[in-house]
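S.K.: here you go, sequence then predicted model.
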Amino acid sequence: MNQKDSGTIRVGIGGWTYEPWQGTFYPEKHPKKRELEYASRQLTSIEINSTYYGAQKPETFAKWYEQTPDTFVFSVKAPRYATHRKVLADAGETIERFLTGGLTELKHKLGPINWQFMPTKVFDAADFEAFLKLLPQDINGQALQHAVEVRHDSFRTPEFITLARQYGVAVVMSVDSEYPLIVDTTAPFVYIRLMGTQRNEPLGYPAATLNLWAKRAKCLAKGATPEGLAQLVPSLPDISKCDVYVYVISGNKVSNPCAAMSLIARLAIARPGALHCPGERLS
């Protein structure tokens, strides 16, 4: 979806390597070295998870760039070593090392960076602002988009929303999870993680739920607040449209690609592979 009065909506999953996806998402005996090539033609974005656990080589980012379509976009999980610390202001070296470690080899396919915090990390305004000050707006001339995934209920406060807006950082919407759902728009893009796919649902989610989130994504892309999602602070008047990133992740992981493709079909998003899940229906 890409219209003048609306941002671009991208839909994907977390990672692309998962053994149970062989034969359920990937064709039987599909070469592992070509899994990203295949996945990037059925989806429009993927959240890279391996960067959360350890550094990747510049050549690896360059390879991922080469294996994916020109319109494909990655989001990247930042290293846990930057966010899993008592004093966030001390994360500067780790942040710089990550951002200068080859990330820009993704070129125009680099989307948001997700800085995920521990569920035990409590909101402290001074502490968190010190962290936000460490996040640059660009690296080597390439613009960066930052999102923060907070997991403690203390972040459900207008003070946090105001701070995120001040620095133009998005707040990740953690849907169908044990973590607080914060839906305020704080940046020119929206980052959604749908985390509740179910084993007994052929498409991962009931059709009604997929329809609902397709509708909400369209609404958010126009800079509006979807019905049924209450913000802590009213939207800023100058947010006229937003790019929207939706990732189906966690839950019943084996069905996440199918749920993502079902959302893409409902949103009528063009993709090179143009496949549907078996038995796919849009209503």
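M.R.: Thanks, I have the structure now. Numbering: from 1, shown residues only.

S.K.: rest of the way, CA atoms for contacts and neighbours
M.R.: Noted.

S.K.: can you pull out the strands in the stretch 151-283 of the chain?
M.R.: 170-171, 173-175, 189-194, 243-248 (DSSP state E, counting those that start in this stretch).

S.K.: let me have those strands in TSV, extended by mean neighbour count.
M.R.: Supplementary listing: the strands of the stretch 151-283 of the chain in TSV, determined by neighbours: other Cα atoms under 10 Å:
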stretch	mean neighbour count
strand 170-171	27
strand 173-175	21
strand 189-194	24
strand 243-248	25
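
S.K.: reformat those as CSV; add distance to Glu201.
M.R.: Supplementary listing: the strands of the stretch 151-283 of the chain in CSV, determined by distance: least, Cα to Cα, whole Å:
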stretch, distance to Glu201
strand 170-171, 29
strand 173-175, 17
strand 189-194, 15
strand 243-248, 14
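
S.K.: now do the same contact list for the closest residue to Glu149 other than its chain neighbours.
M.R.: Excluding its sequence neighbours, the residue lying closest to Glu149 (Cα to Cα, 6 or more residues apart in numbering) is Gln116, at 4.5 Å. The contact partners of Gln116, taken as Cα atoms under 8 Å, 6 or more residues apart in numbering, are 77-78, 80, 83, 148-150.

S.K.: equivalent analysis for Thr94, please.
M.R.: With contacts defined as Cα under 8 Å, 6+ apart, Thr94 is in contact with 81-82.

S.K.: which helix or strand contains it?
M.R.: Assigned by DSSP states H and E, Thr94 belongs to helix 92-99.

S.K.: how about Gly111?
M.R.: Here Gly111 is covered by strand 110-116, with elements defined by DSSP H and E.

S.K.: that strand: what's the following helix or strand?
M.R.: If you walk from strand 110-116 toward the C-terminus, the next helix or strand you reach (DSSP H and E) is helix 125-132.

S.K.: list the buried ones in that following helix?
M.R.: Burial within helix 125-132, assessed by neighbour count using 16 or more other Cα atoms under 10 Å, is assigned to 128-132.

S.K.: how near is Asn200 to Thr24?
M.R.: Asn200 is 15 Å from Thr24, where distance means Cα to Cα, to the nearest Å.

S.K.: the more surrounded of those two?
M.R.: Neighbours per residue (other Cα atoms under 10 Å) separate Asn200 from Thr24, with Thr24 holding more: 15 against 11.

S.K.: residue contacts, the more buried one?
M.R.: When contacts are counted by Cα under 8 Å, 6+ apart, Thr24 touches Val254.

S.K.: got another, please set it beside the one above:
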Amino acid sequence: MWSLKSWQGRFTPHPLPSGEKLRAYAGWCNAVEGNTTFYAIPPRETAASWAQQTAPDFRLIPKIPKRITHELRLSGGEDELRIFLDAIEPLGPRASALWIQLPGSFGPDDLGVLSRFLRTLPLSFRYAVEVRHPDFFAAPRALEAVLAPLRAEWIPFDTTAFFDTPPTSDAERDAWTKKPRMPRRDTALTDHPIVRYLGRDDTARTVAGWQPWVATVAGWLREGRSPTVFLHTPDNADAPELARRFHDEVRVLVPELPALPEPAPLPVEDEPLTLF
């Protein structure tokens, strides 16, 4: 997601052609969730455009299509996987990991399927798995035992701050019915941990809820890891600004962390012409 309507004219110029929207987003943040690939495999030309709009060290983490993860449940999707990997090949190093988001019904009894799937994947990519079945969190060692030997990461989706108190806005009420209730999990299995965090509409509550992650991410950086953090709110209207704020808070603890890129200034509208 890099072209939210509420960002246009506020964080990014408006109007912008579709082939420039990712470039504008990349002026604010250096990573993005590749949600679009979850719903449809893009043409190679589209992935090449994404690469052209971003620096080689930009992190675009594409999700493996839901046809493979949710409909086929990691079994029998060899043709779809081959087409997907070919489509994203133009991203090169920008595809810093491939995201395997699994349905809530995919539980510990399916670990054998996950293990076999991971072992068939090419070694040219890193992989990260997001699970939503509560039993994985009650007894995490079984999943860790599958992921760690294969250098695959476990992506936590921390919604504890969001579900701490009842919703207070339309956006929060909508998210309340759609987002999973997930615990906070801060154990990294690899040198490239990935975190998802969901806050509230209230900025102060969002910032208060992410404070444990500031300390965790700073600790990972001191250990030599290279984490990626994705920050969400129910409407995501302020997400680019909040992401930069989180990054700045981590830099207070780890001053050697490079700053994020400086966004290009938005164009100033011409003043109306007058006779005097």
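M.R.: Alright, I've got the coordinates. Predicted model, so just to flag it, every value in this text is computed and none were measured.

S.K.: TM-score for this pair?
M.R.: Taking TM-score structural alignment, normalised by the length of structure 2 as the basis, the two superposed chains have a TM-score of 0.77; 235 aligned residues with a Cα RMSD of 2.3 Å.

S.K.: before we move on, the earlier item: any idea which of the strands of the stretch 151-283 of structure 1 gets closest to His30 of structure 1?
M.R.: With respect to His30 of structure 1, and counting by Cα to Cα, the nearest of the strands of the stretch 151-283 of structure 1 is strand 243-248 at 22.2 Å.

S.K.: ok, average deviation of that closest one from structure 2?
M.R.: Once the two structures are superposed, the average separation between strand 243-248 of structure 1 and the matching residues of structure 2 is 0.8 Å (mean Cα distance after the TM-score superposition for structure 1).

S.K.: ok so, going back, so which of the strands of the stretch 151-283 of structure 1 is nearest Leu163 of structure 1?
M.R.: Nearest to Leu163 of structure 1 among these is strand 170-171; the distance by Cα to Cα comes to 10.5 Å.

S.K.: now what about that closest one, what contacts it?
M.R.: 146-150, 164, 182-191.

S.K.: that one maps to which residues in structure 2?
M.R.: Residues 153-154 of structure 2 are where strand 170-171 of structure 1 lands when matched by TM-score structural alignment.

S.K.: mean deviation (superposed) between the matching stretch and structure 1, please.
M.R.: On superposition with structure 1, the average gap between stretch 153-154 of structure 2 and its aligned counterparts reaches 0.3 Å (mean Cα distance after the TM-score superposition for structure 1).

S.K.: about what we covered before: tell me, the strand holding Gly111 of structure 1 lands on which residues of structure 2?
M.R.: Following TM-score structural alignment, the partner segment of strand 110-116 of structure 1 in structure 2 covers residues 95-101.

S.K.: quick one: the helices in structure 2, in order.
M.R.: 18-26, 36-39, 44-52, 66, 78-88, 111-120, 134-138, 141-147, 170-178, 203-222, 239-253 (DSSP state H).

S.K.: looking at the ones you listed, which is nearest to Ala264 of structure 2?
M.R.: The closest of those to Ala264 of structure 2 is helix 18-26. By Cα to Cα, the value is 7.9 Å.

S.K.: any idea of the angle the closest one forms with helix 44-52?
M.R.: For helix 18-26 of structure 2 against helix 44-52, the angle by axes from the mean of the first three to the mean of the last three Cα atoms, to 10 degrees is 40 degrees.

S.K.: neighbours of the equivalent of Pro234 of structure 2 over in structure 1, how many?
M.R.: Pro234 of structure 2 maps onto Gly251 of structure 1 when the alignment is built from TM-score structural alignment. By the criterion of other Cα under 10 Å, Gly251 of structure 1 has 17 neighbours.

S.K.: could you measure from Gly251 of structure 1 over to Ala147 of structure 1?
M.R.: Summarising the geometry, the distance separating Gly251 of structure 1 from Ala147 of structure 1, computed by Cα to Cα, is 21 Å.

S.K.: now do Phe128 of structure 1
M.R.: When Cα to Cα is applied, the distance between Phe128 of structure 1 and Ala147 of structure 1 equals 13 Å.

S.K.: aligned to Leu121 of structure 2, what sits in structure 1?
M.R.: Alignment note: Leu121 of structure 2 maps to Leu135 in structure 1; criterion TM-score structural alignment.

S.K.: what's the neighbour count on that match?
M.R.: Neighbour count for Leu135 of structure 1, taken as other Cα under 10 Å: 17.

S.K.: distance check, it against Asp70 of structure 1.
M.R.: In this structure, Leu135 of structure 1 lies at 27 Å from Asp70 of structure 1, with Cα to Cα as the measure.

S.K.: what do you get for Pro272 of structure 1?
M.R.: To Asp70 of structure 1, Pro272 of structure 1 is 10 Å away according to Cα to Cα.

S.K.: looking at these two, which has the bigger crowd around it?
M.R.: Pro272 (14 against 10).

S.K.: would you check the span in structure 2 matched by the helix holding Thr94 of structure 1?
M.R.: Going by TM-score structural alignment: helix 92-99 of structure 1 matches residues 78-85.

S.K.: residue contacts, the equivalent of Thr83 of structure 1 over in structure 2?
M.R.: The pairwise alignment with structure 2 assigns Thr83 of structure 1 to Thr69, based on TM-score structural alignment. With contact set as Cα under 8 Å, 6+ apart, Thr69 of structure 2 has these partners: 100-103.

S.K.: again with Met182 of structure 2
M.R.: Under the contact definition (Cα under 8 Å, 6+ apart), the residues listed for Met182 of structure 2 are 132, 134, 156-160.

S.K.: pull out the buried residues from stretch 64-76 of structure 1.
M.R.: 65, 68, 72-76.

S.K.: I misspoke; the intended subject was stretch 31-41 of structure 1.
M.R.: For stretch 31-41 of structure 1, the buried set under the neighbour-count rule, 16+ other Cα under 10 Å, comprises 35-41.

S.K.: got the residues you listed as CSV, with distance to Lys222 of structure 1 columns?
M.R.: Shown next, in CSV, are the buried residues of stretch 31-41 of structure 1 (distance: Cα to Cα, whole Å):
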residue, distance to Lys222 of structure 1
Glu35, 33
Leu36, 30
Glu37, 31
Tyr38, 30
Ala39, 28
Ser40, 25
Arg41, 26
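
S.K.: chain neighbours aside, what residue packs nearest to Gly14 of structure 1?
M.R.: Distances taken as Cα to Cα, 6+ apart place Glu47 nearest to Gly14 of structure 1, at 4.7 Å, with adjacent residues excluded.

S.K.: so that neighbour sits against Lys109, correct?
M.R.: No - in terms of Cα atoms under 8 Å, Glu47 of structure 1 does not count as a neighbour of Lys109; the distance is 11.7 Å.

S.K.: count the residues that sit near Ala264 of structure 2.
M.R.: 12.

S.K.: picking up where we left off before, quick check, nearest of the buried residues of stretch 64-76 of structure 1 to Met261 of structure 1?
M.R.: The shortest distance between Met261 of structure 1 and any of the buried residues of stretch 64-76 of structure 1, using Cα to Cα, involves Phe72 and amounts to 14.5 Å.
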